[in-house]
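Asker: Sequence and predicted structure are below.
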Amino acid sequence: MADTSVKIDDTTRNRLKALADDAGMSMKDYLARLAADKEHEKLLDTATASFRRLIGEPGILDRFDADFGGLPPAATAPQAA
């Protein structure tokens, strides 16, 4: 894949460079990771919204409990003496 340039102001460039340096990465690699992380975040946001819509449907949680036995009983943690 060919490289390209993006015009940004010096302040933003310096901030990105500092973040890349702190991560021990080149700015090119840091920006690639940042883009991948943002794509992943967007997918998780979409999945979360879908899950919330699903569990908001009447009867879905009852059906889940019927099919899978509900949540396990809460474990009791040992108490300090």
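Answerer: Alright, I've got the coordinates.
Asker: okay, CA-based contacts and neighbour counts for the rest of this
Answerer: Will do.
Asker: Report the central residue of this protein.
Answerer: For the chain, the residue whose C-alpha lies nearest the mean C-alpha position (C-alpha atoms, centre = their mean) is residue 41; its distance is 4.0 Å.
Asker: what about that one, distance to residue 3?
Answerer: According to C-alpha to C-alpha, to the nearest Å, residue 41 stands 25 Å off from residue 3.
Asker: put this beside the first:
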Amino acid sequence: MADTTTVEVDTDVHDRLAALAAARGLSLRAYLAELAAAQESQAALARAARAFDEAVVRPGFREGFARDFA
């Protein structure tokens, strides 16, 4: 079994999370794992978008991109 820990939240927050998990047919543990994975993915996507935004202003980037992927 994986290591576990306890997270304390207000009863209202627990009940809301449990209801969201139940609506998806998940345990609260599985739902929280999905939420963590989704947030990690969103953070990675945001980092990639920022890197792309920084790259497109470099001289020659747009031309090279169009040449290689157009």
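Answerer: Yep, that arrived. Values in this document were obtained by computation on a predicted structure and should not be read as measured data.
Asker: next helix or strand past the helix or strand where residue 33 of structure 1 lies?
Answerer: Assignment of secondary structure by DSSP states H and E places residue 33 of structure 1 within helix 27-55. Under the assignment DSSP H and E, the closest C-terminal helix or strand after helix 27-55 of structure 1 is helix 60-68.
Asker: quick one, that next one and helix 27-55 angle?
Answerer: Interaxial angle of helix 60-68 of structure 1 relative to helix 27-55 (axes from the mean of the first three to the mean of the last three C-alpha atoms, to 10 degrees): 90 degrees.
Asker: Return the set of buried residues in helix 60-68 of structure 1.
Answerer: The neighbour-count criterion (16 or more other C-alpha atoms under 10 Å) identifies no buried residues in helix 60-68 of structure 1.
Asker: Which elements pack onto that helix?
Answerer: Taking 3 or more C-alpha pairs under 8 Å, 6 or more residues apart in numbering; DSSP states H and E as contact, there are no helices or strands that helix 60-68 of structure 1 lies on.
Asker: from the chain's centre, how far out does it sit?
Answerer: 27 Å (C-alpha atoms, centre = their mean, to the nearest Å).
Asker: Fine by me, thanks again.
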